[in-house]
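# just coords:
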């Protein structure tokens, strides 16, 4: 009897290129060994469109970035993310045009953004989808062109129907609390729900740091692969450390996986050894199962409220969350020069799921204490 063929897929996290990446020989060889090599292409190419009115940074990348990533071996690109619409429809269309149409996921008009991308390898059918959380580019009723929204009403039914069409259904999701090394319970529950509906693999990114890996009902979830190559300034110690995920499929199911750390140094990207990688990812994965997991999230939610969100909620109305000298001076400046309500910031706080859920958690704790809902 002929042995079944194995198929190797590789996934990495967020990509923003100002300069051309240089991969180590080991990384190049690993990419060449896989049939599918996927990344999250985080922002449109520069030089097109106009900046949209939004809260937070506007990000673009070198106009040659799509060519660079294809030359380096990538052949599957998730574009469903919070920066892909930063310069509007024109820039997004120009970016999409830089890739083969059958290699991009999660963007366009509603029909295209929510459509299933299928690949058949040795008679095994694989389906690929990409979604992002709510945001200024999400297809949430505010626009007709952008990225697929993971909590759109159609998604649950889509997952069920798409699973009927393929042997393996792989879903990438751009969501989560930035710079938090665990997923918040609300995202865990949503990803579990998508597995229950038919997804076989969920691979997530957006927090810019690596989060843990979980097996749920025999299926696989990677909660965040962090940054792969992100040319954007940050002082965070893990900004240039990300995850590379090898998935091995055999007999129409996931038979093995391997997590490897990658490190970006300037323009160079190299793989860390397996021992280093396992020592990094295992504690993050164990924390998801630990009895202190939710308490850890609660602590981080309150910290984030006190360090960031309290000011965010005060700022739209030119209010104050604390009375430090610096905040008072900024308040005086805003009161004189900008007395308008910042509706964009209010929208950002109320409708982007990660922000909303984290704030709700912090307010419950500060109001009722950690032991009451």
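On my side now, so go ahead. Predicted, not measured: the structure shown is a model, and the values here were computed from it.

# from now on I want contacts and neighbour counts done on CA atoms only, so please keep to that.
Will do.

# the helices in the stretch 51-200 of the chain, which residues?
Assigned by DSSP state H, counting those that start in this stretch, the stretch 51-200 of the chain shows helices spanning 65-71, 88-96, 110-113, 155-163, 185-197.

# try it against this one:
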């Protein structure tokens, strides 16, 4: 019996010794030191990131250089596309730099050498009355924009899976600026709809080389200056009457449009039946719209469009002069009990203020002014500026059928007229065929700048117009005056 107890004591002693030895060995294995090379940056808190995302188990931060290191560095590059940003090796963060120019500057944009010779500001520090200048025709947020600063981490001395996984989770990748595209009047007449039918509804039949530019915008807004119906009766007080088939609306939506303003002087071209048909077809198409409704409450409500972490509240509005046969805004106005469009600027100002108070970013798409003149009248400037003063961030104008200038007012932007954009079968004179796609750069809750892409609104197709000199847009800006 004594011998058995003695053996047990020896076994217990051996097990205890082995356990202590294993614990001692475990304690004796120190964490692997990692040298973190951190640049001094005022736009990202790397030390804070490391506190929130400590190194994985088995590693510790070294106080002196080691073979195993993670090097953080910045580089100025052409902006990758969205897939490139999502898969950029070691990308930790990024920001967009830009040259700030006044809205009345003598050029719309800069070449890269011109931009590199000037001071740069972070995009989120540029706002009205200054704007981020396009560089080589590109705004911040567009693929290829050359003033994109990327913060990249590179692991050397090891490819340890735990460290690689830690790097990918260090922080979310940067969210690029958003591009809001806006165009003017859209009408399809004559051979336009047969052309679409022959192309099985492909919008390229009418938009050709312009189509990729429309689809590349994060949001696309336009003025639908027509009814959408197969019925109704001609409004005899109207000299020009526009109506498209619902299939044509589907083609426009396929072209990339996210929003249409439905407040203009052609909503009642085929009477109340076609007007309510238009509302029904817009709703069925899935596109957002504003400015028209079954009553005033509907017509005065904005469309809500998410962009970044913000929401745009886009209003439609019209206040056109009385036409040659006597047709006037009141003939199309919505009331508390009847369908129509929003024509009351005071009501619109109240709606703008309410949207701003709700944390929305108000945008007004307005159909007003005088036709075929490049200079906005004083009354129009006063009205559009009052929309900005009420809280709108952006006013987009249509109706004149020709281009007018762009200005900054207080902390907002006004595009007085975007002219015709798709005016198929309307036989417009050459000045009214000069058009553009306007792009607004939206970043961290504000519009930061704009660019123009010249297009020609031809009788059969809208196409790029590369021969146009952007100096003509500068001249239009100067026509605005005080």
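On my side now, so go ahead. The structure displayed is predicted, hence computed values, not measured ones.

# care to give me the TM-score?
TM-score of the superposed chains, computed with TM-score structural alignment, normalised by the length of the first structure, equals 0.71; 287 aligned residues with a C-alpha RMSD of 2.2 Å.

# output the helices of the stretch 51-200 of the first structure in CSV; the columns should cover mean neighbour count and distance to residue 123 of the first structure.
Shown next, in CSV, are the helices of the stretch 51-200 of the first structure (neighbours: other C-alpha atoms under 10 Å; distance: least, C-alpha to C-alpha, whole Å):
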stretch, mean neighbour count, distance to residue 123 of the first structure
helix 65-71, 17, 25
helix 88-96, 20, 29
helix 110-113, 18, 25
helix 155-163, 16, 16
helix 185-197, 17, 23
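
# the ones you listed: which one's closest to residue 56 of the first structure?
helix 88-96 (15.1 Å; C-alpha to C-alpha).

# that closest one - contacts with which helices or strands?
strand 145-147 (3 or more C-alpha pairs under 8 Å, 6 or more residues apart in numbering; DSSP states H and E).

# again, only this time at 10 Å
Judged by 3 or more C-alpha pairs under 10 Å, 6 or more residues apart in numbering; DSSP states H and E, the packing partners of helix 88-96 of the first structure are helix 65-71, strand 107-109, strand 145-147.

# and it, how far from the second structure on average?
Helix 88-96 of the first structure, aligned to the second structure and superposed, deviates on average by 1.6 Å (mean C-alpha distance after the TM-score superposition for the first structure).

# let's have the helices of the stretch 51-200 of the first structure in TSV, adding distance to residue 103 of the first structure.
Formatted as TSV, these follow (distance: least, C-alpha to C-alpha, whole Å):
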stretch	distance to residue 103 of the first structure
helix 65-71	10
helix 88-96	10
helix 110-113	12
helix 155-163	18
helix 185-197	23
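
# what's the closest of the helices and strands packed on helix 88-96 of the first structure to residue 281 of the first structure?
helix 65-71 (25.8 Å).

# how much does the closest one stray from the second structure?
Overall, helix 65-71 of the first structure averages 1.1 Å from its counterpart (mean C-alpha distance after the TM-score superposition for the first structure).

# swap in stretch 243-250 of the first structure?
Per aligned residue, stretch 243-250 of the first structure averages 0.8 Å (mean C-alpha distance after the TM-score superposition for the first structure).

# what span of the second structure lines up against that stretch?
Residues 436-443 of the second structure are the counterpart of stretch 243-250 of the first structure, counting by TM-score structural alignment.

# one more: stretch 198-214 of the first structure?
Matched against the second structure by TM-score structural alignment, stretch 198-214 of the first structure falls on residues 391-407.

# end-to-end on stretch 148-159 of the first structure?
End-to-end distance of stretch 148-159 of the first structure (C-alpha to C-alpha, to the nearest Å): 13 Å.

# same deal with stretch 229-237 of the second structure?
19 Å.

# buried stuff in it?
229, 232, 234, 235 (16 or more other C-alpha atoms under 10 Å).

# next one: stretch 363-381 of the second structure
The neighbour-count check on stretch 363-381 of the second structure (16+ other C-alpha under 10 Å) flags 363-376, 380-381 as buried.
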